[in-house]
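S.K.: build me a structure from this.
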Amino acid sequence: MKKNKIIILSIIIVVLCLGTGVLLSNIYKKSQKTKEKNEIINIKKTEKNVSQKNKKSKENKNIKNNKICIDPGHQEKADLRTEEIAPGSNQRKARVLGGATGVATKKPEYELTLEIGLKLRDALKNKGYDVFMVREKNNVNISNKERALITNKAGCDVFLRLHADAGGSGATGASTITSSIKNPNTRAVQQSSDKFSKIVLEEYVKATGFKNRGISYRDDLTGTNWSTVTNTLIEMGFLSNPEDDRKMSSPEFQDLMINGIVNGIEKYFSEK
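M.R.: As a prediction, this is how the structure comes out:
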C-alpha cells in the first residue's frame, strides 16, 4: 500500500514537472515570438527613417543644384545714356539710375542693395547654393539690359533683383514686380516668375513683419524685359519712410530680411 502511494506520488510529480516544462516552453516560445516581432518592427522603422532621410537628403541635394543670380539694384553713378527697354522696341530709357536715398539714414539705395546682396550671397552659399552676383562693388557701370543679359549667359535658374522703394513718408511695406502675361518678351518665364514673386514676397513679409503690398505687373522694366530667366524684383521697404529706412539698415533686421528671402527661394525650388 505504501509502495503504491509512492508510485502514485511519483507519477503526479512527473506529470507536474512535464506540465510545468510545457508551460515554461510555451511562455518562452511566446516571448521569443514577441521579441522577434518587435525586432522586425524596429528594423522596419529604422529602414523607413533611413529611407525618409535619404529621400530628404536627395531632395535637398537636387534643390542645391539650382543657380541663383542676385542683382543689387542701381550703382554709385547713374548712367543716363539710353538703351532699348525690350528686344526690338523703339522705346528707350536711361541705362541705369542712381536710386533713392534713405530719409533717416541718408544711405543711398545702391549701398543698401549691395549690403543685402552680399549677405544674401553668403547665406545661400552656406546652404550649398551656387550664387552669381551681378555686382559686388558700388563703383561699376552695368546697365539694366546688361544685367539681364549677364544673368541669361550665366545659366541662372532664378534672377533676384534687389531694390528699395520711395514714395510718401507714410508709405510702408514690401512688394515684388515682374512682367505681365501680355508681355511677349517674357512669355516663356512669366508663369514661373509670377510664382517666384509671390512666394518670395510671402516669406519676406512673414520674416520681417513688413506690410505685404502685393505683386505689381510691369512691362516697362528693362531688366525684366531682357531676362530669359525666372525673375522677380523685390522692393524691400520704403527709404522714404523713416521707420522702414532705419530698419533696413539695422544689422539685426537685415538678418530677418535675408532669412525671409532665403526661405522664399528654397520654398520656390521645393515646389518647382
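
S.K.: make it CA atoms for all contacts and neighbour counts henceforth
M.R.: OK.

S.K.: for the helix or strand containing Val14, packing partners?
M.R.: Using DSSP states H and E, Val14 sits in helix 2-64. Packing contacts for helix 2-64, counted by 3 or more Cα pairs under 8 Å, 6 or more residues apart in numbering; DSSP states H and E, involve helix 251-271.

S.K.: what sits up against the helix it packs on?
M.R.: 59, 63, 66, 116, 119-120, 123-124, 195-196, 199-208, 247-248 (Cα atoms under 8 Å, 6 or more residues apart in numbering).

S.K.: same question for stretch 130-142.
M.R.: Contacts of stretch 130-142 (Cα under 8 Å, 6+ apart): 64-72, 75-77, 79, 95-96, 110-111, 114, 117-118, 121, 124-125, 147, 150-151, 154, 156.

S.K.: another for comparison:
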Amino acid sequence: MGSRQQLASSAFSQEWYYVTYGDRSGFVSASYISKEEPPAPDTTSQTAALPSVTRPAGSAGRVVVIDPGHQRNGDNTPEPIGPGASATKARVAGGTRGTTTGVSEYELTLTVGLQLKTELLNRGYTVYMTRESHDVNISNMERAQYAGNVGADIAVRLHGNGVDNSSVSGALALAPSTSNPYISSLAGESQRLSRCVLNAYCNATGLKNRGVSGNDTMSGINWSSVPVTILEMGFMTNPSDDRNMQDPAFQQRMVQGIADGIDDYFGL
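M.R.: So this is what the prediction gives:
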C-alpha cells in the first residue's frame, strides 16, 4: 500500500481502528490513521464504533474487556469459527428473549455489562466494552480480536441462556477445551477464569451452579488471544431466572459476583 490510501474504517477505541482495504481487513493503530468525514453511516450494515474508556487513577494495571453479547439486529453473514477454519457461523446471532419478562438478551447483557464496567472501574481495573449501545454490528470474531488489540488481560462475555424446557435454571460458563484446535494454549487459563467467575457469581446470586463446559465451536472463544469466558448468567426461558435477572437488586448481586470472580482470578 502506498503512503496515502483511502481506507474504510471504524473506531474500536481511541487507540485502534478496524480497517478494510480491498479484500483485506484488520486492526490498525490510530497513529497511522488520518480521518476524512464520511457520509452518515448505516449502523445496521457496518461495524460500529466501540466506546473508549478512560483509565482510572490508581488502576491495578489489569485490563478487562466486557462483551455484552448480541445486539439489536443479528447478522447472518457467515464468518469462520476460528483462524483458518472452513466451518462458519453467523457473524452475530440475534439472541434469546425472556419468556416471562419479554426482555431481549441483548438488552439484559448490556444492562449488566454497564453496571459491571462501573464496578470494575471502582475496583481499579482498566475496562473496555465491545459495545455500549444496541445499534451496532460487531461480529463475534471482531469482539474476540478487540480484546487482544487493546491489550486486555482477560475477556468476559455476558450472555443469557435459553432452552425449550422452562424448568431448567441456573448459570454456567463456557471455555475452550484442551483439544481446541485454535487456542488450546489458552484453555487452562480460560477454564480457571471461568471457574472463578462462575463460582463467585453463583455464590452471590444463589443460582444453581451448572459448571464449566468446554466448547470449541464459539467464534468469540476461538478468535481470542487472551483468556476468555462466556458466562451464561441464567436461563431466560425459566420464569424465576428471567424475573430475577430483571430485578435491580438482583442485578447488583450479579455484578458483585462477576467482579468478585475476576478478583479471585487475579488473586486479589
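
S.K.: where do the helices sit along the stretch 151-268 of structure 2?
M.R.: 187-205, 219-222, 239-245, 248-266 (DSSP state H, counting those that start in this stretch).

S.K.: and those as TSV, adding distance to Ile230 of structure 2?
M.R.: Compiled in TSV, the helices of the stretch 151-268 of structure 2 are given as follows (distance: least, Cα to Cα, whole Å):
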stretch	distance to Ile230 of structure 2
helix 187-205	8
helix 219-222	8
helix 239-245	17
helix 248-266	12
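
S.K.: need the contact list for Gly214 of structure 2.
M.R.: Leu174, Ala175, Pro176, Ser177.

S.K.: so how many other residues sit close to the last one?
M.R.: When neighbours are counted by other Cα atoms under 10 Å, Ser177 of structure 2 registers 19.

S.K.: my read: it touches Thr217, true?
M.R.: No - look at Ser177 of structure 2 against Thr217 with Cα atoms under 8 Å: they stay out of range, at 10.3 Å.

S.K.: joint contacts of those two?
M.R.: Common neighbours of Ser177 of structure 2 and Thr217 (Cα under 8 Å, 6+ apart) do not exist.

S.K.: circling back: buried among the contacts of helix 251-271 of structure 1? Need that as a selection in PyMOL.
M.R.: Here is the PyMOL command that selects the buried residues among the contacts of helix 251-271 of structure 1 (16 or more other Cα atoms under 10 Å):
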select buried, resi 63+66+116+120+123+124+195+196+199+200+201+202+203+204+205+206+207+208+247+248
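
S.K.: how about the residue nearest the centre of structure 2, nearest residue that isn't a chain neighbour?
M.R.: Central residue of structure 2 (Cα atoms, centre = their mean): Asp67, 2.0 Å from the mean position. Excluding its sequence neighbours, the residue lying closest to Asp67 of structure 2 (Cα to Cα, 6 or more residues apart in numbering) is Arg157, at 4.5 Å.

S.K.: and that neighbour, what pairs with it in structure 1?
M.R.: In structure 1, Arg157 of structure 2 lines up with Arg161, judged by TM-score structural alignment.

S.K.: for that match, what are its contacts?
M.R.: Arg161 of structure 1 sits in contact with Ile70, Asp71, Pro72, Gly73, Asn231, Thr232, Leu233, Ile234, where contact means Cα under 8 Å, 6+ apart.

S.K.: tabulate the residues you listed in a markdown table, adding columns for distance to Pro184 of structure 1.
M.R.: Formatted as a markdown table, the contacts of Arg161 of structure 1 follow (distance: Cα to Cα, whole Å):
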| residue | distance to Pro184 of structure 1 |
| --- | --- |
| Ile70 | 24 |
| Asp71 | 23 |
| Pro72 | 26 |
| Gly73 | 24 |
| Asn231 | 15 |
| Thr232 | 17 |
| Leu233 | 19 |
| Ile234 | 22 |
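
S.K.: among those residues, which lie within strands?
M.R.: Ile70, Asp71, Pro72, Asn231, Thr232, Leu233, Ile234 (DSSP state E).

S.K.: any idea how far Leu201 of structure 1 is from the first one?
M.R.: When Cα to Cα, to the nearest Å is applied, the distance between Ile70 of structure 1 and Leu201 of structure 1 equals 16 Å.

S.K.: one more: the second one?
M.R.: Summarising the geometry, the distance separating Asp71 of structure 1 from Leu201 of structure 1, computed by Cα to Cα, is 17 Å.

S.K.: same question, the fifth one
M.R.: In this structure, Thr232 of structure 1 and Leu201 of structure 1 are separated by 10 Å, where distance is defined by Cα to Cα.

S.K.: tell me, what's touching those two both at once?
M.R.: Thr176.

S.K.: residue in structure 1 paired with Cys196 of structure 2?
M.R.: Match for Cys196 of structure 2 (TM-score structural alignment): Ile199.
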